[in-house]
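Enquirer: build me a model:
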Amino acid sequence: MCGNYDAMSEESRKEFLTLDQEKLIHKYQLESDENYLYIKVLGQDYQISRQLGTVTCRGSMKPAEHDIVMAIYDVFCCSDVNEKFPEMAGNWETLAQMGGIVGAGHARKLHQPDVIRPLEGKTEEIRKACESLGGLACKGGDVSYLLPVFPFLKVWFQYWDSDEEFPASIRFLWDKNSIKILHYEIIFYTTKYIEDKIKELIR
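Expert: Purely as a prediction, here's the structure:
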């Protein structure tokens, strides 16, 4: 799997270097200088080398995590066919709704009891984790935040804690037109990354 990740990252890096960077800067309203393009992902700052295409944490040479790297490459390459940035539909969908039969299988992996169990009884810790990811509190669930995957693309995270009648549950909602910005596979892996990151932050 690591080999596949490395191959995917390398192909995506090469594809990024073929793109018109000035168009990317204008389209995504990116901060830039002669060496880097800068972009924020889940509240953290990253830089993409204009000469090499490598993605590192801003102000350092520390490599970004793989899921972050692939999301950054994909948002530039997937929507490159659109001259203008795709408008959001304003309609929220689950992974299952977005991906059909495949999506239903992916969603189940994120909602297994053993996956959710570490979150039980930790609503305040989950709130703090969401805020550290740049989230904006909103209505829905015991914990509900709009998390900025990118400044221009948010995912709606909702969590319900367990009680006497129901087990704990989570839901991730994406705008229907997110698929015009990221490939479905990247949307799934980004969702899983967020879930894992929240669990890491509350430990």
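
Enquirer: every contact and neighbour count from this point should use C-alpha atoms.
Expert: Will do.

Enquirer: tell me the SS of Ile40?
Expert: In this structure residue 40 is Lys, not Ile. The three-state label given to Lys40 by DSSP: H, G, I helix; E, B strand; the rest coil is strand.

Enquirer: what's the biggest helix in the chain, counting residues?
Expert: helix 184-202 (DSSP state H).

Enquirer: quick one: the strands in the chain?
Expert: 31-32, 36-41, 44-49, 55-57, 92-93, 136-137, 143-150, 153-160, 169-175 (DSSP state E).

Enquirer: let's compare: structure for the following, please.
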Amino acid sequence: MAKEITSNYEMACLKWKEVFKNMDKEELMKELPELKVEGEYLVIYHFGRKFGVHMENGEIIAMEDELPISVSEKFNIYLLFHYIKPNSKIKGEWVTFERLKNTSQFKPAFVKSVLEPFAKAFAGHMDKLEEACEKIGGKRIKASDMGYELKAFECIPVQFLFWDEDEEFESRASMLFDISCTDFIHEESIVTIASVGVERLIQVAGLNKSENTFDMR
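Expert: Sure, this is the predicted structure:
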């Protein structure tokens, strides 16, 4: 029996799957060298999780675990494939979310659905944050109380910055992005990418998800 479509997000995801089915896969692999072929699938890693995208029917599967795949994860993969600009390159210039191209209007959603849940989830659990970042292949950076650079995709690195709570201040969080990331994906998708990153860290750390975290499921 076919799965019932229960949200506009799921319907839109089906649309992007159809778009992918008609794409030139060889050209896509030239623009995204991180894509590898395994059997009938194009393989891509999203925050350390291995996904396979069937080259004919566009279906996305998890290749190393049996956890559910969120609509957000599927969206991020499909939209990366669709929006990447020719000859896009990482530039090595780190900026805050609102300094990315055409993102300032999304800042309230970014703070509420990404930074606040990130800070809340790991308050008093800096050790678990470190462990989770290491497990998904993060690189420790000298910034904040606990800073890590993670790969949303190989072409979209993100710096996760966390300051733990103390007697005077609540925990807080920030993120930095390579200024080139909107050359790879639509600017509105940066919120979804960051949210998936936070969800992934919370999941790997074994902590409870904040109710404010953005979720397309």
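
Enquirer: hang on, the earlier thing: so what does the longest helix of structure 1 touch, helix or strand wise?
Expert: helix 66-78, helix 95-110, helix 123-132 (3 or more C-alpha pairs under 8 Å, 6 or more residues apart in numbering; DSSP states H and E).

Enquirer: hmm, try it at 7 Å
Expert: helix 66-78, helix 123-132 (3 or more C-alpha pairs under 7 Å, 6 or more residues apart in numbering; DSSP states H and E).

Enquirer: save these as a markdown table, and put in mean neighbour count too.
Expert: Output for those, formatted as a markdown table (neighbours: other C-alpha atoms under 10 Å):
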| stretch | mean neighbour count |
| --- | --- |
| helix 66-78 | 20 |
| helix 123-132 | 18 |
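
Enquirer: which one of those helices lies closest to Ala168 of structure 1?
Expert: In terms of C-alpha to C-alpha, the element of these nearest to Ala168 of structure 1 is helix 123-132, at 10.8 Å.

Enquirer: chain center to the closest one, what's the gap?
Expert: Distance, stretch centre to chain centre, for helix 123-132 of structure 1: 17 Å (C-alpha atoms, centre = their mean, to the nearest Å).

Enquirer: against the centre of structure 1, work out the most remote residue.
Expert: Ranked by distance from the centre of structure 1 (C-alpha atoms, centre = their mean), the top residue is Glu164, with 32.9 Å.

Enquirer: what does that one align to in structure 2?
Expert: Per TM-score structural alignment, the equivalent position to Glu164 of structure 1 in structure 2 is Glu167.

Enquirer: out of the helices and strands packed on helix 184-202 of structure 1, which gets nearest to Tyr184 of structure 1?
Expert: Using C-alpha to C-alpha, those put helix 66-78 closest to Tyr184 of structure 1, at 10.4 Å.

Enquirer: in structure 2, what range does that closest one match?
Expert: Residue span in structure 2 matched to helix 66-78 of structure 1, by TM-score structural alignment: 71-83.

Enquirer: the matching stretch vs structure 1, average distance?
Expert: Here stretch 71-83 of structure 2, set against structure 1 after superposition, deviates by a mean of 0.9 Å using mean C-alpha distance after the TM-score superposition for structure 1.

Enquirer: got a list of contacts for that stretch?
Expert: By C-alpha atoms under 7 Å, 6 or more residues apart in numbering, the list of residues contacting stretch 71-83 of structure 2 from outside reads 10, 13, 16-17, 20, 28, 184-186, 189, 192-193, 196, 215-217.

Enquirer: just stretch 89-97 of structure 2 next, same as before
Expert: Stretch 89-97 of structure 2 is contacted by residues 103, 155, 175-180 when judged by C-alpha under 7 Å, 6+ apart.

Enquirer: tell me, how many residues neighbour the residue lying closest to Thr191 of structure 1 once chain neighbours are set aside?
Expert: With sequence-adjacent residues excluded and distances taken as C-alpha to C-alpha, 6 or more residues apart in numbering, Thr191 of structure 1 is closest to Phe172, at 7.3 Å. Neighbour count of Phe172 of structure 1, defined by other C-alpha atoms under 10 Å: 22.

Enquirer: hang on, isn't Phe172 of structure 1 packed against Lys154?
Expert: No - if you go by C-alpha atoms under 7 Å, Phe172 of structure 1 and Lys154 don't touch, sitting 10.4 Å apart.

Enquirer: re the thing from before, would JSON lines of the helices and strands packed on helix 184-202 of structure 1 with distance to Trp160 of structure 1 be doable?
Expert: Output for those, formatted as JSON lines (distance: least, C-alpha to C-alpha, whole Å):
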{"stretch": "helix 66-78", "distance to Trp160 of structure 1": "26"}
{"stretch": "helix 123-132", "distance to Trp160 of structure 1": "9"}
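
Enquirer: so who does the spatially most central residue of structure 2 touch?
Expert: Centroid check for structure 2 by C-alpha atoms, centre = their mean gives Ile193 as the closest residue, at 3.0 Å. With contact set as C-alpha under 7 Å, 6+ apart, Ile193 of structure 2 has these partners: 76, 152.

Enquirer: which residue in structure 2 aligns with Lys23 of structure 1?
Expert: By TM-score structural alignment, Lys23 of structure 1 lines up with Glu27.

Enquirer: for Glu124 of structure 1, same thing?
Expert: Match for Glu124 of structure 1 (TM-score structural alignment): Asp127.

Enquirer: quick check: that match vs Ala205 of structure 2, distance?
Expert: Distance, Asp127 of structure 2 to Ala205 of structure 2, using C-alpha to C-alpha, to the nearest Å: 9 Å.
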